[in-house]
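J.: Got a predicted structure plus its sequence, pasted below:
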Amino acid sequence: MMFRFPHGLSTRGTHHGMTPNRPLAVVTDGSSGIGFELARQLAARGFDLIVTAEDHDRLQEAAARIRAEGAQVETAVADLRRFEEAERFYTATRVMSRPVAVAALNAGGGHGGAFLETDLLDELEIVDLNVRATVHLANRFLCDMVYEGEGRVLMASPPAPATPGPFQAVYDASRSFLRSFARALRAELRGTGVSVTALTPGPAGSTSVHRVGTDGVRLGRQGEDDPARMTEQCLDALFSDEDETAAGPAKAEAQQLVG
């Protein structure tokens, strides 16, 4: 079944086959990498899903793989850099008439290159996707969760560097913003029954690793790790109500720092 929304945004899945007593999870940028693993593993933990991504074909392929494992999945194609599409995506989740128990805000990306040499519109799109879209959807889902008195938000925030990052200035700044934003929201929401956890995956799981600048600069660390294992660690932290979780190389490095 296909559900159509204004300006071409649509959901597709097994709406009528969803079980009302199963919790509902939303995953942004869920067609590949850690976003796909978040969707797949949330399904394995008993959640119905609404998954969004910008690429229609990859999103449908990812959803089919998750459905093949017995999960119920709705999909919505949306470019979350655009305010109207982010808002329509949120509206699409409301069609379910069920509270969102988990919102995994994973969409993000970046470009490499010297700030004065990169295209300004490219840099602003980093802000639109990494910062504005996350703030937008966090506001919408958290308001609903506080009303319901329960819910969890997992906010993807690749580890911010200890010092500013030359040749990825806006991207690194967005990472610092997301980490700070997640921690501040967690403090504000204490006692509401709603929690926010910052996800800080290693590069294999980071959305931004799959998006490179015009100079071919690969963002993030060079080490690789298994997205499935990293995602399992992240979800364990989410459901244990931890404020921040590092996984893969990031987790190993953090453990070394604390001895």
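T.: Ah, there it is.

J.: C-alpha only now, for contacts and for neighbours.
T.: Noted.

J.: now the strands: where do they sit in the stretch 51-200 of the chain?
T.: Secondary structure of the stretch 51-200 of the chain, counting by DSSP state E, counting those that start in this stretch: strands at 73-77, 100-105, 151-156, 194-200.

J.: now for the third one, which elements pack on it?
T.: Packing contacts for strand 151-156, counted by 3 or more C-alpha pairs under 8 Å, 6 or more residues apart in numbering; DSSP states H and E, involve strand 100-105, helix 133-148, helix 169-188, strand 194-200.

J.: Check which helices and strands the second one sits against.
T.: So the one you mean is helix 133-148. Packed on helix 133-148, when contacts are counted by 3+ C-alpha pairs under 8 Å, 6+ apart, are helix 83-94, strand 100-105, strand 151-156, strand 194-200.

J.: how about 10 Å then?
T.: With contacts defined as 3 or more C-alpha pairs under 10 Å, 6 or more residues apart in numbering; DSSP states H and E, the secondary structure elements packing on helix 133-148 are strand 24-28, helix 83-94, strand 100-105, strand 151-156, helix 169-188, strand 194-200.

J.: Can you redo the helices and strands packed on strand 151-156 as a markdown table, where the extra columns are distance to Thr11 and mean neighbour count?
T.: Conversion of those to a markdown table gives the following (distance: least, C-alpha to C-alpha, whole Å; neighbours: other C-alpha atoms under 10 Å):
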| stretch | distance to Thr11 | mean neighbour count |
| --- | --- | --- |
| strand 100-105 | 16 | 25 |
| helix 133-148 | 17 | 18 |
| helix 169-188 | 28 | 18 |
| strand 194-200 | 26 | 28 |
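
J.: one more structure, for comparison:
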Amino acid sequence: MANKFAIVTGASTGIGFELATIAAKDGYDILVVADEALIADAARDFDQFGTQVRSVEADLSTTEGVDALLAAANGRQIDLLCANAGRGLGHAFLEQDLADWRKVVDTNITGTLYLLQTVLKPMVARNEGKVLVTGSIAGYIPGSYQAVYNATKSFVDFFTDALRNEIKDSDGVTLTTLKPGPVDTEFFERGDMLDTEVGQSESKRDPALVAKDGWDALMAGKASIFSGWSTKVQGMLANVMPASVLAEQHRKMAEPKGDD
């Protein structure tokens, strides 16, 4: 119980897996969560670093799932939270099922906000704690053929900006937003985007590098970080280019190749 305690969501693969690896290497006891049984296998990988590791399979798109995660902490003080769980969804919005786009909204927004509110309250009360939230460069771009996902990440990016300002007097609490571009993970397969230019691209960033960017920014107390130089350029251009131009550029990347 002498070690600090971290929770990492979406930790079965990708950025979350790499963040959990870094946390364990850095001496944190960790509680890792994902909405799939693979999280138990991931937890066994983290055991090698010699800290306490516990895993829970839970659906963080629901309040019940978030409550199950928090209950698994067994009342332990949460020193660090990596709120990384997220869900993508490709193809045209009018063709998407309600259940599918609702799952994206509830995972990326509702569940994330409930978790942040619950964890940050005691952190602010004691003026100590660290939180890393995975946003995205997608939040700065109208996401043609990925409209719901990009909009949820826009919410996350700007919500954390606002929340950071609200808690600015708690200078012992760090809230950092990680904003990656396309990352080489299962995201595109799970979001039904393998038939797109971005899904098939070989230039996607290594999730280990993205996780390290986020971790380093968190430990340095930074407000946010665009991971990778090309993502930084995209972020700058998004502030000056018309939305219609950005949407058309995104369409070229995300429109299924079989569509006209």
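T.: Nice, thanks for sending it over. As the structure is a prediction and not an experimental result, all values here were calculated from the model.

J.: Superpose the two chains and report the TM-score.
T.: Structural agreement between the overlaid chains, expressed as a TM-score with TM-score structural alignment, normalised by the length of structure 1, amounts to 0.83; 236 aligned residues with a C-alpha RMSD of 2.5 Å.

J.: quick one on the thing from earlier: next, format the helices and strands packed on strand 151-156 of structure 1 as CSV and append distance to Phe89 of structure 1.
T.: Formatted as CSV, the entries for these read as follows, by distance: least, C-alpha to C-alpha, whole Å:
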stretch, distance to Phe89 of structure 1
strand 100-105, 13
helix 133-148, 9
helix 169-188, 21
strand 194-200, 21
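
J.: who's in contact with the equivalent of Glu188 of structure 1 over in structure 2?
T.: For Glu188 of structure 1, the equivalent position in structure 2 is taken to be Glu166, counting by TM-score structural alignment. By C-alpha atoms under 10 Å, 6 or more residues apart in numbering, the contact list for Glu166 of structure 2 reads Thr160.

J.: What of the one 4 residues further on?
T.: Contact partners of Ser170 of structure 2, counting by C-alpha under 10 Å, 6+ apart, are Met123, Val124, Ala125, Arg126, Asn127, Glu128, Gly129, Arg164.

J.: Which two of the residues you listed have the greatest separation?
T.: Arg126 and Arg164 (16.3 Å; C-alpha to C-alpha).

J.: any chance of the contacts of Ser170 of structure 2 in a markdown table, with distance to Ala72 of structure 2 too?
T.: Listed next are the contacts of Ser170 of structure 2 as a markdown table, based on distance: C-alpha to C-alpha, whole Å:
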| residue | distance to Ala72 of structure 2 |
| --- | --- |
| Met123 | 18 |
| Val124 | 22 |
| Ala125 | 22 |
| Arg126 | 22 |
| Asn127 | 23 |
| Glu128 | 21 |
| Gly129 | 19 |
| Arg164 | 27 |
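
J.: Out of those residues, which is nearest to Tyr114 of structure 2?
T.: The shortest gap between Tyr114 of structure 2 and any of those belongs to Met123, at 14.7 Å (C-alpha to C-alpha).

J.: what residue of structure 1 takes the place of the closest one?
T.: When structure 1 is aligned by TM-score structural alignment, the residue opposite Met123 of structure 2 is Met145.

J.: now Tyr145 of structure 2
T.: Looking across to structure 1 (by TM-score structural alignment), Tyr145 of structure 2 lines up with Phe167.

J.: and which of the contacts of Ser170 of structure 2 is nearest to Ala138 of structure 2?
T.: Looking at the contacts of Ser170 of structure 2 and their distance to Ala138 of structure 2, the nearest is Arg164, at 20.1 Å (C-alpha to C-alpha).

J.: quick one: that closest one from Val133 of structure 2, how far?
T.: Taking C-alpha to C-alpha, to the nearest Å as the measure, Arg164 of structure 2 and Val133 of structure 2 are separated by 11 Å.
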